[in-house]
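# Sequence and predicted structure, then a few things I'm wondering about:
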Amino acid sequence: MSAPSPQSARRTVRITIVLLFAAWLVDYADRLVINLVLPSLGTEFSLSRGQQGLVVSAFFLAYALAQIPGGMLADRHGARRVTLWALLVWSVFTALTGLAWSFAVLLVLRFAFGAAEGIFPPAALKVLVERTRPEERMAANGLIMSSNAVAGVLTPLLIAPLIAVFGWRSAFFSTAALGVVVLVAVRLRLPTPLPRTEPETDGGRPGARGVLRLGMVWRFSAMMFGYSAIVWGFNTWVPSYLGEEYGVSLTTAGALVAVPALAAAGATVAGGRISDRLGGHHRKVVVPCMTAAAVLLLLVAFSTSLTGFLAFGTLASVAVALCYMPILAVPLSGLAPEQVGVGSAVVVLGGQIAGMVVPPVVGALADAFSFQVAFASLVLGAAVAAAMALLTPQDAASFRTATGTSPLPAPAKEPS
């Protein structure tokens, strides 16, 4: 395959970024909707906070279980195909959630929805790797993943008023429709992959299944667990906390949480650019940012005013969001393209386990003690992320050495 022109390569990267941004935006919006409707679900189905947390966890259980199979499917059958199937199936189950009539049905539908979305992250990361150069990958991924924070801004602003007027079921029908629109766009416009530029690896090195046995990859997964414990433990319960503690309506809460979400969007993009500039070296970002986040989370937990809660919460969101791209940088740069599906699935899996475990734990702590104790407990997530940042390779070369995936040496030149 002949090398594409620089202009053609840039166009491939731009289109890929736009399409994956849209897909991740819908993916994350579909997940955030449940946070907004939890009070309505609690009232309609007489659910405790612990049971409401289980509705969230049912999604993350399936999401976590589907990560590695999703990576294997992407490596075997192609990232584009798996991405399209994920978009289609999760949109169907999002719509079906709007038809739920009991707590048990909610759990089943959220589990099925989580399985459909769970195969998407490794496929989407592989789509990106196939269509970007290593030196631009984290900046591109930072732009794409800022969609999560943008969804955090738009979802409450758009969906909360919809819920207030038409009820909680309308939220799921509307986001399902957006998923279908994005599915069509990806199907029609996703560019073909760029020619491979990464060095070939020795055939005796770990293959896709062998990646699962690499302890170093699981340390990155643990780092992602710490990051996501804060994100999901905090974001899941903020609307409920604002309503109970300050009497804030759902619509107003949606507008208020847009502020830290927008700040996190900018921090995610900045984190990607910083990561590319540092060539990895996530320790330089994760350790200081998670230290700052731990202090800020304590200030959030024990703030005595709404203004203080929002100010410290916004700063904590920025500190945590700066860490997201650095956590992914070294594995995505160090793994060979044929290993990216499974390898990225392992890393992302840590985040999904956090999403499965932490919301009900935080809800149970709030029930047993207070939201102050519940939010303060998230400091443990910052400690885990910082510790793993100190125990992992800091660049692609040292990652390959540690995992036995070093590139083949260049062939010897013929003597003249």
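Right, received. Where do you want to start? Numbering: from 1, shown residues only.
# From here on, just use CA atoms for contacts and neighbour counts.
Noted.
# Now residue 253: which helix or strand?
Residue 253 is part of helix 250-278 when elements are defined by DSSP states H and E.
# mind listing what's buried in that helix?
When burial is assessed from 16 or more other C-alpha atoms under 10 Å, helix 250-278 yields the following buried residues: 250-276, 278.
# Please compute how far it lies from its chain's middle.
In this view, helix 250-278 has its centroid 13 Å away from the chain centroid, taken as C-alpha atoms, centre = their mean, to the nearest Å.
# Output the contacting helices and strands for that helix.
Packing partners of helix 250-278 (3 or more C-alpha pairs under 8 Å, 6 or more residues apart in numbering; DSSP states H and E): helix 137-166, helix 238-246, helix 306-321, helix 324-334.
# mind redoing it with 10 Å?
Secondary-structure packing of helix 250-278 (3 or more C-alpha pairs under 10 Å, 6 or more residues apart in numbering; DSSP states H and E): helix 6-45, helix 137-166, helix 238-246, helix 283-301, helix 306-321, helix 324-334.
# among the ones you listed, which is the most enclosed?
For the helices and strands packed on helix 250-278, the largest average neighbour count (mean count of other C-alpha atoms under 10 Å) is found in helix 324-334, namely a mean of 26.
# let's bring in a second model and compare:
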Amino acid sequence: MNSATPPDPQTEQQPTKVRWLMILLATLTAVLLYLDRVCISTAGETVAKNLGISKAELDNVLGAFFLTYALGQLPAGWLGDRWGARWTLGIYIFLWSLATALLAFARTLSALLILRLACGLFEAGAYPLAASIVRRWVPAPWRGTASAVIAVGGRLGGAVAPVLTIQLMLAWTHGSQWWSIPNDATADLNSWRPVMGLYGLAGIAGAGIFILLFRDWPHLHPAVNTAELRLIRGSEAVSAGSSQGSSEWPPILAMICSFPMWMNCAVQFSANLGWGFLVTKFPQFLKDTFQSSQQQQGWMQSLPLAAGIIGLFLGGLFTDALTRSCGPRWGRSLAMSGSRLLVFVALAAVPFAGSAWTATLLLA
């Protein structure tokens, strides 16, 4: 008689792949995030002429976005910890998309400013909540990869936004003649309105899809099997987790007194100065300095953003190589400081560029 113990079905069960669907949803959210963020600067010249506002007033609108975006980061993270990413991020996507759609009806500077302030406030929740998705859904060895994939989504949305926005504006203006229009063709002054409406409606649909498909914890998703739960959390956490997050406010005083946090903030601040110029003022710079056409502005703004996708992968490989050879502290510090030095040199050279394409390549 064979007394061998039959195999446990749970030990032979293959993990489902639902965790990667969750990362895909977060990545598509990042695409929408940057599509709605960048589009207004690409259409900025047309928007200013249509509303009769000055360049300085448009600059104030573009800059105001970042004010509420910065202020909204911490509350968004706390709300996500308290209520979970499903409803918190879903509502955030809906609200920033609604604000984008309502831009189509803006007739005054005040309306434009209020709606962009709203966009900044609600977009602030995207990346903090995406980080919580990675933490809850992805096994520790794969979290870096998952975070990079989501970051690529943002770069992809930013790279697509300028070209897509200009082409949609021209298509609205020229209709069936769109394919044959010359490179220096311009869009109608009202052409930005349907584009904003289209982006906003796409985001509202995306919010509904996110809420429908996403779950805050792996054990709450009906398609996740036991093997995937074990893979994500470990055997001791198959039934662990809670649909409710912590209601405690984060340790504000400890963060304020943290020297590493301030150093990280300084690095992020300096890095985002150039990034902010690229996603806000670069099209106007090309127009004023090199008299670039709208189509040229779209392609030139897209190129550095697309190059950022390559930079994410190469930067990760470079940092990993330095970390292996120099250790974690020096490897990461050298990669960070070296890359920031190169960025500084490139940005400092942009005002002296002899052509629009030279300026574009420096930003790339």
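Received, thanks. Here the structure is a predicted model, which is why all the values come from computation and not from measurement.
# Got a TM-score for the pair?
Once superposed, chain against chain, the TM-score is 0.76 (TM-score structural alignment, normalised by the length of the second structure); 304 aligned residues with a C-alpha RMSD of 2.7 Å.
# The second structure: which residue goes with residue 54 of the first structure?
Aligned by TM-score structural alignment, residue 54 of the first structure pairs with residue 60 of the second structure.
# is it true that its match touches residue 113?
Yes: contact criterion C-alpha atoms under 10 Å: residue 60 of the second structure and residue 113 qualify, at 8.1 Å.
# These two: who's more crowded?
residue 113 (21 against 12; other C-alpha atoms under 10 Å).
# Now for the aligned partner of residue 221 of the first structure in the second structure: which residues touch it?
Counting by TM-score structural alignment, residue 221 of the first structure corresponds to residue 265 in the second structure. Neighbour list for residue 265 of the second structure: 259, 271 [criterion: C-alpha atoms under 10 Å, 6 or more residues apart in numbering].
# and the gap between the spatially most central residue of the second structure and residue 228 of the second structure?
Residue closest to the average C-alpha location in the second structure (C-alpha atoms, centre = their mean): residue 154, at 3.5 Å. Residue 154 of the second structure is 27 Å from residue 228 of the second structure, where distance means C-alpha to C-alpha, to the nearest Å.
# same deal with residue 138 of the second structure?
Per C-alpha to C-alpha, residue 138 of the second structure is found 10 Å from residue 228 of the second structure.
# Need the residues touching each of those two.
Residues touching both residue 138 of the second structure and residue 228 (C-alpha under 10 Å, 6+ apart) are 19, 218.
# Where in the first structure does stretch 294-308 of the second structure align, residue-wise?
Mapping stretch 294-308 of the second structure onto the first structure (TM-score structural alignment) gives residues 250-264.
# and if you look at stretch 151-163 of the second structure?
Using TM-score structural alignment, stretch 151-163 of the second structure lines up with residues 145-157 of the first structure.
# Mean distance of the matching stretch to its aligned residues in the second structure, please.
Aligned to the second structure and superposed, stretch 145-157 of the first structure gives a mean residue distance of 1.5 Å (mean C-alpha distance after the TM-score superposition for the first structure).
# Name the next helix or strand following the host helix or strand of residue 57 of the first structure along the chain.
Following DSSP H and E, one finds residue 57 of the first structure within helix 49-77. Per DSSP H and E, the first helix or strand lying C-terminal to helix 49-77 of the first structure is helix 79-97.
# That next one - contacts with which helices or strands?
Helix 79-97 of the first structure packs on helix 6-45, helix 49-77, helix 103-118, helix 120-130, helix 169-189, going by 3+ C-alpha pairs under 10 Å, 6+ apart.
# and it, which residues are buried?
Going by neighbour count (16+ other C-alpha under 10 Å), the buried part of helix 79-97 of the first structure is 79-80, 82-97.
# Which stretch among the helices and strands packed on helix 79-97 of the first structure approaches residue 362 of the first structure most closely?
Comparison of these against residue 362 of the first structure by C-alpha to C-alpha identifies helix 49-77 as nearest, at 8.3 Å.
# Aligned to residue 287 of the first structure, what sits in the second structure?
In the second structure, the residue paired with residue 287 of the first structure is residue 337, using TM-score structural alignment.
# which residues touch its match?
For residue 337 of the second structure, the contact set (C-alpha under 10 Å, 6+ apart) comprises 267, 343.
# Quick check: the gap between it and residue 324 of the second structure.
Distance from residue 337 of the second structure to residue 324 of the second structure, by C-alpha to C-alpha: 17 Å.
# Could you do residue 138 of the second structure as well?
For residue 138 of the second structure, the distance to residue 324 of the second structure - C-alpha to C-alpha - is 24 Å.
# ok, these two, which is more surrounded?
Neighbour count, other C-alpha under 10 Å: between residue 138 of the second structure and residue 324, residue 138 has more, with 24 against 11.
# Find the nearest non-adjacent residue to that one, please.
residue 232 (5.7 Å; C-alpha to C-alpha, 6 or more residues apart in numbering).
# pretty sure residue 28 of the second structure is touching residue 155, no?
No: taking C-alpha under 10 Å as the definition, residue 28 of the second structure is not a contact partner of residue 155, at 11.2 Å.
# quick one: what's aligned to residue 20 of the second structure in the first structure?
Per TM-score structural alignment, residue 20 of the second structure is aligned with residue 14.
# can you tell me which residues contact its match?
Residue 14 of the first structure sits next to 8, 131, 132, 140, 191 when contact means C-alpha under 10 Å, 6+ apart.
# which one in the second structure is aligned with the third one?
Under the alignment by TM-score structural alignment, residue 132 of the first structure pairs with residue 138 in the second structure.
# can you tell me how far that match sits from residue 19 of the second structure?
Counting by C-alpha to C-alpha, the gap from residue 138 of the second structure to residue 19 of the second structure is 6 Å.
# Residue 168 of the second structure too?
Look at residue 168 of the second structure and residue 19 of the second structure: by C-alpha to C-alpha, they are 35 Å apart.
# got the buried residues for stretch 198-208 of the second structure?
198, 199, 200, 201, 202, 203, 204, 206, 207.
# tell me the contacts of the counterpart of the second one in the first structure?
Correspondence of residue 199 of the second structure to the first structure, assessed by TM-score structural alignment: residue 175. The neighbourhood of residue 175 of the first structure, defined by C-alpha under 10 Å, 6+ apart, consists of 26, 27, 29, 30, 31, 33, 91, 94, 95, 155, 159.
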